[in-house]
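Peer 1: I need the structure of the sequence given here:
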Amino acid sequence: MSLKTKEGDIIAKEGYPFIAGGLISAALFYKLNLKTLAAAGGLFGLYSLYFFRNPTRKPPVLKRAIVSPADGKVISIGEHYERYFFKREVKRISVFMSLFDVHINRMPADGKIVSIVYKPGEFLSAFKEKASDVNEQTALLLDLACGKRVVVVQIAGLVARRVVTYPKEGQELKKGEIFGMIRFGSRLDVYVEDEFEETVRVKEKVKAGESILGIFK
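Peer 2: Coordinates of the predicted model:
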């Protein structure tokens, strides 16, 4: 049975195997008097506990506002070709998630998941521009309650080896609601096709489900 993180979970369920593996290995190595390995296992278990944290978020109420789907740093704002659904140059905002950021992904606005496309690929550093084109990724087309359309792309990174997407096509979610995660370093690209005024800058830190990326005009 697949694990699925929900609101109220302090720790993302996807982290349980990593946390348990690290702490159990630490206990076994300690029993075998392999203290260095025991310390390494313990540190990995504790880091996994921190990495898979799931803090509560309170989305803003502005109906035409788009919030960040990820914690991290804004690394790019500009025109970029969206190849899955819009198939043309539109505005894109990219958020990079480091190994120390929360990796839970949240809905940028109220809306319906119209279509989901998964593409296997490489595992370049998610900070690189080329990662948007060649890395493993899942693209979601959203029809928003405000009448606009947005594409959100989950992109695996150098360390990440699994993109997790919970909802099915046709499912409706609220702004800030959890829709997936990416394990261990990655990025999310947000594409908007209509007139949109961004309210963030490159290098700005943002929080999933809370920080406003911009507002549709």
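
Peer 1: going forward, measure contacts between C-alpha atoms and count neighbours the same way
Peer 2: Will do.

Peer 1: from what I can see Glu193 touches Val152, true?
Peer 2: No. Applying C-alpha atoms under 8 Å, one finds Glu193 not in contact with Val152, separated by 11.9 Å.

Peer 1: what comes into contact with stretch 119-130?
Peer 2: With C-alpha atoms under 8 Å, 6 or more residues apart in numbering as the contact definition, stretch 119-130 has outside contacts at 75, 96, 131-132, 134-138, 155-161, 185-187.

Peer 1: got it, and stretch 79-95?
Peer 2: Counting by C-alpha under 8 Å, 6+ apart, stretch 79-95 makes contact with 68, 70-78, 117, 139, 141, 151, 187-193, 213, all of which sit outside it.

Peer 1: Pull out the buried positions in that stretch.
Peer 2: The neighbour-count check on stretch 79-95 (16 or more other C-alpha atoms under 10 Å) flags 82, 86, 90-95 as buried.

Peer 1: can you check stretch 32-44 too?
Peer 2: Of the residues in stretch 32-44, those buried under the neighbour-count criterion (16+ other C-alpha under 10 Å) are 37-44.

Peer 1: For that stretch, which outside residues touch it?
Peer 2: With C-alpha under 8 Å, 6+ apart as the criterion, stretch 32-44 contacts 19, 21-30.

Peer 1: let's see this one next to it:
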Amino acid sequence: MIRFHKEGYKIIVIAFILSIAGILLADKFIEIIWLVKVIQIAILILLFTVLQFFRNPKRVTTLDERTIIAPVDGKVVVIEEVEEPEYFKDKRLQVSIFMSPINVHVTRYAMSGIIKYSKYHPGKYLVAWHPKASTENERTTVVIENNVIGEVLYRQIAGALAKRIVNYAKEGEEVVQGTDAGFIKFGSRVDLYLPLGTELAVKLGDKVKGGTQIVARK
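Peer 2: Next up, the predicted model:
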């Protein structure tokens, strides 16, 4: 059975209502049969796209405090040492995962631990793969700490189409690896900032599955 994320319920209901109305109106007011069919098929394709975007497949996470799992579905587009300017203010290993519109857009906690920092930043809507997207786009920054790995930062970044980032992380809260951490609507990217020396389990170009696939380990 297909599950949908709660952040999409309102949009899905509206999409269903508009789709039914559009199909009925096309049949009533357009006399050219082939044109009616084209319009109705286009409406159904748009509805399917909305449903596809908000799907929330169940993922079974193998809990391990020594591992960091992919927070989202997508493609690994960046692996490099960088200066993290907001929280750590020192060098970290950045791993960035880009989500296309057809990917599952649920964000999941990459590891279990305590939320040490959670902040929302309004910003621009540059394409998600733009180098400045991580510092200029709408984004949220969250830091999780556990006793084995230490502190890991992840950043939800809005893309050119994304207009709302949903972040459930609250400072002081204890969270469980693989559980629901939020949602990014309509295209985006998530950056992970790991301690230097962290052993990676992915490489550039890899496609990863959020909530199950190991990205790095201590």
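
Peer 1: rewinding a little: which ones among the contacts of stretch 119-130 of the first structure are found in helices?
Peer 2: In this view, those that belong to helices under DSSP state H are 131-132, 134.

Peer 1: which one in the first structure is aligned with Ala79 of the second structure?
Peer 2: Quick fix: residue 79 of the second structure is Ile, not Ala. Alignment of Ile79 of the second structure against the first structure is given by TM-score structural alignment, with Ile77 as its counterpart.

Peer 1: List the residues that contact its match.
Peer 2: Contacts were defined as C-alpha under 8 Å, 6+ apart; by that measure Ile77 of the first structure touches 91-94, 201-202.

Peer 1: hmm, 7 Å instead?
Peer 2: Residues in contact with Ile77 of the first structure, defined by C-alpha atoms under 7 Å, 6 or more residues apart in numbering, are 92-94, 202.

Peer 1: Next one: it from Ile155 of the first structure, what distance?
Peer 2: 16 Å (C-alpha to C-alpha, to the nearest Å).

Peer 1: Check Pro17 of the first structure too.
Peer 2: Pro17 of the first structure sits 22 Å away from Ile155 of the first structure, taking C-alpha to C-alpha as the criterion.

Peer 1: neighbour count winner among the two?
Peer 2: Counted by other C-alpha atoms under 10 Å, Pro17 of the first structure and Ile155 do not tie: Ile155 has more neighbours, with 29 against 11.

Peer 1: I'd say the more buried one and Ala139 touch.
Peer 2: No. Ile155 of the first structure sits out of contact with Ala139 when judged by C-alpha atoms under 7 Å, with a separation of 8.6 Å.

Peer 1: Buried residues, stretch 44-59 of the second structure. List them.
Peer 2: Buried residues in stretch 44-59 of the second structure, counting neighbours by 16+ other C-alpha under 10 Å, are found at 44, 47, 50-56.

Peer 1: quick one: which helix or strand includes the counterpart of Asn105 of the first structure in the second structure?
Peer 2: For Asn105 of the first structure, the aligned position in the second structure is occupied by Thr107, per TM-score structural alignment. Remark: Thr107 of the second structure resides in strand 106-108, with elements defined by DSSP states H and E.

Peer 1: quick one: buried residues of that strand?
Peer 2: For strand 106-108 of the second structure, a neighbour-count test (16+ other C-alpha under 10 Å) marks 106-108 as buried.

Peer 1: contacts for it?
Peer 2: The set of residues that contact strand 106-108 of the second structure without belonging to it, under C-alpha under 7 Å, 6+ apart, is 56, 71-72, 178-184, 210-211.
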